[in-house]
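[1] Have a look at this fold, sequence not included:
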């Protein structure tokens, strides 16, 4: 009877089908990786081309306006028009339901299609026997990619120029799609009457699937944003548990497939070693007294942190750092944009790093409560950074900076850096427009001295058309067609505490007139009301004789207005065909 069953099985599953099953489990996961490597290769090629274009622009002399613009269309501008159209579709069109750009949606769909095509390819009419184990192999093969996309120090950022906070979105996408693949593996083995408790390695695989599911569940945005500290700690702990369970499961599978898990530990370990070395160098643990920073309460909803550190490798304008305050919470670190640039004449000594911290809830509210007793305090702080890959704007003739509220932390150092580069003939900028929108007049004090010193440092011999405007919206009513309404979430959470502020907290009215006067003397226009963002952008693009860069940071309505405006006809492909400039949009946002 037993021999008859064996003959029946062999007849049902001939050798060629067994080889097909084995081929799908062993080779298809590699094919998927070849596709990812090809994609990273394309992204790297685009990044290299951008770097070479920027280098060529900086080396070539400025072309005269007559050679740059004319009234007719030209096929010579077709590549630039195609580039403009692709930028609009890929980066400026946003899908409201999922809050993702068209490019991010496209990459997500491609990822899903590739994984599931290889999952069910050559499965003999979707026979469970052929895709049950394959689902586990494909899911396991994605783990190194998932870990790499979550790392702050990784080769993907180095090669493609995409910063880690933007790669983190794809980390979440790949994790969730891989979880579905784990569920397919789970369900298929259950259908085959797979006994999970028969052996330890099988039980480890079953528990690993549960742990992975919990990790993805608590990473969903409502939970992640509301309970970020809980999410972060559990995510790190569960990740370690999951990888240990997964390696036990994969090492004892038939055949063993440890090659999926070991790279995860290598990638994770290299990232942690890099962060540790950076942490030790920047914070100089030999001189523990130098770890203190000055925390200052600017007003009811803003703090300013100033620290001095020696950062041997410097930092670029627009980069951010993770700050940890042991006396507040030793287990937490949070990202904040560095609002200053390195001192060009201070390469050996310590540089001053300033952070403008907007008070919300949770961690930032704890910081405000800590400093509220006397308005300023010395606080021990550790810095991990800098991180981020802000785009290079040196090859652009016109640079436009738009900020709302604490978004000034990003645009102000970008302004200071482009002025410094232009004065050294390291940038092509001829025209710079800077707009900052604040809700209250007292908010100008956040960066007034820094902005004044930046403008005062502009050489008189520099041929640069510079326009700086600050809009105060608190006393202005909403005007039709202006396209931007500043969020008031933070005001609702903080203004109720105004009467509770101590008398020695920085007075929000005292001294503001002197600072505003200093800004006006430096050439800053102080306006009341809301800026007409579409009108400003269209006017600046119309005046430009070369490529335009637009940097924006601030509330979502401001960013949305800029995106939609730069998708209009004056910034579109037809305008470029007729001699209009190409436009690059850089959006700074760090979402948890």
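    Happy to help now that I have it. What you see is a predicted model; the values in this text were computed from it and never measured.

[2] only C-alpha atoms for contact and neighbour calcs from this point on.
    Fine.

[3] Look up how far residue 84 lies from the nearest residue to residue 229 once chain neighbours are set aside.
    Counting by Cα to Cα, 6 or more residues apart in numbering, residue 332 is the residue found nearest to residue 229 once chain neighbours are left out, at 7.0 Å. According to Cα to Cα, to the nearest Å, residue 332 stands 41 Å off from residue 84.

[4] Of those two, which one has the most company?
    Shown here are residue 332 and residue 84; by other Cα atoms under 10 Å, residue 84 has more neighbours (24 against 16).

[5] Please enumerate residues in contact with the helix or strand that contains the more buried one?
    If you go by DSSP states H and E, residue 84 is part of helix 78-87. Identification of contacts with helix 78-87 by Cα atoms under 8 Å, 6 or more residues apart in numbering yields 571, 572, 573, 574, 576, 577, 582, 583, 584.

[6] do that again at 7 Å, thanks
    572, 573, 574, 576, 577, 582 (Cα atoms under 7 Å, 6 or more residues apart in numbering).

[7] Now do the helix or strand just after that helix: which elements does it pack against?
    Where DSSP H and E defines the elements, the next helix or strand beyond helix 78-87 is strand 94-95. Counting contacts by 3 or more Cα pairs under 7 Å, 6 or more residues apart in numbering; DSSP states H and E, strand 94-95 packs against strand 100-101.

[8] tilt between the following helix or strand past the strand it packs on and helix 78-87?
    Once the chain leaves strand 100-101, the next helix or strand it forms, by DSSP H and E, is helix 102-120. Counting by axes from the mean of the first three to the mean of the last three Cα atoms, to 10 degrees, helix 102-120 points 80 degrees away from the direction of helix 78-87.

[9] Okay, buried residues for stretch 436-454 please.
    436-439, 441-448, 450-452, 454 (16 or more other Cα atoms under 10 Å).

[10] ok now do the closest residue to residue 320 other than its chain neighbours, which residues does it touch?
    Distance criterion Cα to Cα, 6+ apart; nearest residue to residue 320, sequence neighbours excluded, is residue 337 at 4.0 Å. Contacts were defined as Cα under 7 Å, 6+ apart; by that measure residue 337 touches 318, 319, 320, 321, 355, 409, 410.

[11] Take this one as well and set it beside the first:
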């Protein structure tokens, strides 16, 4: 009897084990597919929201403006709720809540849309990992159920992480979100998967590994992939990336390759007959390869003269360098054939003579504008405006590729050394990349920049002026705000700004406001003869930190400070600084701007119309702009009462 009972128990255990295995395999196959279905729906939802926001904004903005024109009277429009503005009110509510409220984590800052997407992604992966983990015997949270399932889910997310990290990817094409904005999701997904990696590895390590286990190739490859993934997450932290970008760049390439190869070999022996888990891995190689092929094609197409049979054919495309200030290099490159770009886009520069490795690339915003105007149109008005200085206007910002490069360490420091000698460098161009801004349907444009962030806003200003001249834009007002630490930085763009103002049509009102946030010009020995008459009540202002976590430093209104005794300034700019600062559209001030008050005033001036705000600068500047465009300035009730429909574009180099 005992023998029969033992046999029955043993048979029952074998059956249970067999059933458990069948269930585990079935769920390991189904759950990654369900996760991908969820992600596909999420991507479609993001695309739909962006499409609806775009369509509704274009459809209802003009109707709203016509309605307000017929009503007239600011006091009346503020009191009356117009139900026809409801679609715009809902759109502005969505924009404010999703993108203008942020959560700060030390030096990191995330808007609510990023937080929600991160939480949804984490919830999806962890739910499908740990759900239904009760075995057939009734044991709850059976490690054999969730451990290998976590491994399969990890493998299934590798193509997504790879795609989000490439410059040319289908997700960006579907959603309309540029690759640089998707890069946050790339890092977020990688870090969530990293947690699953150690959940999977820990479940195997906890019971203990035998010495003979290390002889198995699948285990060694798994350890390699896990160790490489861990190292990637460490070096991708922003403090490390910011201080040692070149180290991060090369190490990242090597570690990604090790993760892919290790994961591919690790899954080889654990795939069921019906489906190979390696199917989740090998598409990553294709995604990465397609991105590289596209980039190589662009590289050859835009730099083909460098590859010609004539050894001097590409010499004309060599870039010139100028050290404008100790912290800024201007790099100018003749426009390659067939190369077109839009304001706000970036290009990757490959400079073998400067970079540590031949094909090392660095992204920089294109500070010039791809103008359709003729050379005569650009120079005629500017020449008459600048006739007193007996100089020839420059057209490089309209007809050539110009980059304003902030000097740090490594690559930019070596480039600054070459610029100090006024040397030229061979540059291979890859791009353009990034989102494009169509601002033609907005009544008011507000451009805000800090330091070299003006590379983003300057082309937007030039584009606005040209589109208004050609009748393609309805814009009536432009406010251009630029915060700089050193008064000498004005010479970076003073000439091109003066030229732009000289060709501005009468129908467009342009105001240029420059704020010097460092010490006053009178205390700058490098700029002789230029000083401020500062009121006694104006306090001394310290320089702005590039990644300050305190927003209020941008909320102190300052008095306008007149400039005098400027005739002795020597600048390597076609237009004298004295002529620039005396232009009627230009205002210079000592201290930081009150961005909240400025944006509120601009929104009031645009009642019944639409306003676009573009900002590029430090985290503190971006935070101040977001704060200034929250409730009630862009609130739904304000829009219902005829307030401006406000759109915000943020390019911040201080975010995670």
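    That came through, no problem. Computed from a prediction, not measured in an experiment: that's the story for all the values here.

[12] follow-up on the earlier one: specify, as a residue range, where the helix holding residue 84 of structure 1 falls in structure 2.
    Counting by TM-score structural alignment, helix 78-87 of structure 1 pairs with residues 86-95 of structure 2.

[13] So which of the contacts of residue 337 of structure 1 is the closest to residue 521 of structure 1?
    The closest of those to residue 521 of structure 1 turns out to be residue 409 (Cα to Cα; 22.4 Å).

[14] Quick one: map the closest one onto structure 2.
    The alignment partner of residue 409 of structure 1 in structure 2, by TM-score structural alignment, is residue 455.

[15] Could you give the number of residues near its match?
    Counted with other Cα under 10 Å, residues neighbouring residue 455 of structure 2 total 26.

[16] average gap between the strand or helix carrying it and structure 1?
    For residue 455 of structure 2, the host element (DSSP H and E) is helix 454-469. Compared with structure 1 after the fit, helix 454-469 of structure 2 shows a mean deviation of 1.2 Å (mean Cα distance after the TM-score superposition for structure 1).

[17] how about the nearest residue to the spatially most central residue of structure 1, chain neighbours excluded?
    By Cα atoms, centre = their mean, structure 1 has its centre lying nearest to residue 165, at 3.1 Å. In space, and not counting its chain neighbours, residue 165 of structure 1 is closest to residue 590: 6.5 Å by Cα to Cα, 6+ apart.

[18] Now the one you found: which helix or strand?
    Using DSSP H and E, residue 590 of structure 1 falls outside every helix and strand.

[19] ok, back up a step: list the ones among the buried residues of stretch 436-454 of structure 1 that fall in strands.
    Cross-referencing the buried residues of stretch 436-454 of structure 1 against strands under DSSP state E gives 436, 437, 438.

[20] Specify the local secondary structure of the closest residue in space to the match of residue 409 of structure 1 that isn't next to it in sequence.
    Residue nearest to residue 455 of structure 2 in three dimensions, not counting chain neighbours: residue 367, with 4.1 Å by Cα to Cα, 6+ apart. Assigned by DSSP: H, G, I helix; E, B strand; the rest coil, the conformation of residue 367 of structure 2 is coil.

[21] Residue 367 of structure 2 maps to what in structure 1?
    With TM-score structural alignment as the criterion, the equivalent of residue 367 of structure 2 in structure 1 is residue 339.

[22] Name all residues that make contact with that match.
    The contact partners of residue 339 of structure 1, taken as Cα under 7 Å, 6+ apart, are 354, 355, 356, 409, 410, 412, 413.

[23] what about it, distance to residue 47 of structure 1?
    Counting by Cα to Cα - residue 339 of structure 1 and residue 47 of structure 1 are separated by 26 Å.

[24] now the helices for the stretch 301-450 of structure 2?
    375-385, 396-399, 411-420 (DSSP state H, counting those that start in this stretch).

[25] would JSON lines of these with distance to residue 340 of structure 2 and mean neighbour count be doable?
    Shown next, in JSON lines, are these (distance: least, Cα to Cα, whole Å; neighbours: other Cα atoms under 10 Å):
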{"stretch": "helix 375-385", "distance to residue 340 of structure 2": "17", "mean neighbour count": "15"}
{"stretch": "helix 396-399", "distance to residue 340 of structure 2": "11", "mean neighbour count": "20"}
{"stretch": "helix 411-420", "distance to residue 340 of structure 2": "25", "mean neighbour count": "19"}
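
[26] Quick one, which of those gets closest to residue 168 of structure 2.
    helix 411-420 (24.8 Å).

[27] So what's the residue count around the alignment partner in structure 2 of residue 277 of structure 1?
    In structure 2, the residue matched to residue 277 of structure 1 (TM-score structural alignment) is residue 297. By other Cα under 10 Å, the residues close to residue 297 of structure 2 number 12.

[28] any idea which helix is longest in structure 2?
    Longest helix of structure 2, by residue count under DSSP state H: helix 2-71.

[29] Who are the packing partners of that helix?
    So helix 2-71 of structure 2, by 3+ Cα pairs under 7 Å, 6+ apart, packs with helix 86-95, helix 143-164, helix 170-175.

[30] and these, which is most packed in?
    Compared across the helices and strands packed on helix 2-71 of structure 2, helix 143-164 shows the largest average neighbour count, a mean of 22 (mean count of other Cα atoms under 10 Å).

[31] Could you export the contacts of helix 78-87 of structure 1 as a markdown table, including distance to residue 241 of structure 1?
    Listed next are these as a markdown table, based on distance: Cα to Cα, whole Å:
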| residue | distance to residue 241 of structure 1 |
| --- | --- |
| 572 | 50 |
| 573 | 51 |
| 574 | 55 |
| 576 | 54 |
| 577 | 56 |
| 582 | 49 |
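
[32] Widest-spaced pair of the residues you listed?
    The widest separation within the contacts of helix 78-87 of structure 1 (Cα to Cα) is 10.8 Å, between 574 and 582.

[33] Tell me which of these two has more neighbours.
    More crowded of residue 574 of structure 1 and residue 582, by other Cα under 10 Å: residue 582, with 25 against 18.

[34] Show me where the stretch 151-300 of structure 1 has its helices.
    Remark: helices assigned in the stretch 151-300 of structure 1 by DSSP H, counting those that start in this stretch are 155-160, 164-191, 200-218, 221-226, 228-251, 262-283.

[35] Comparing the second one with structure 2, how large is the average distance?
    Helix 164-191 of structure 1 differs from its equivalent in structure 2 by a mean of 1.3 Å after superposition (mean Cα distance after the TM-score superposition for structure 1).

[36] That helix versus helix 200-218: what angle between them?
    Orientation check (the same axes, to 10 degrees): helix 164-191 of structure 1 against helix 200-218 gives 130 degrees.

[37] Helix 164-191 of structure 1 packs against which elements?
    helix 128-150, helix 200-218.

[38] Please consider this matter closed, and thank you.
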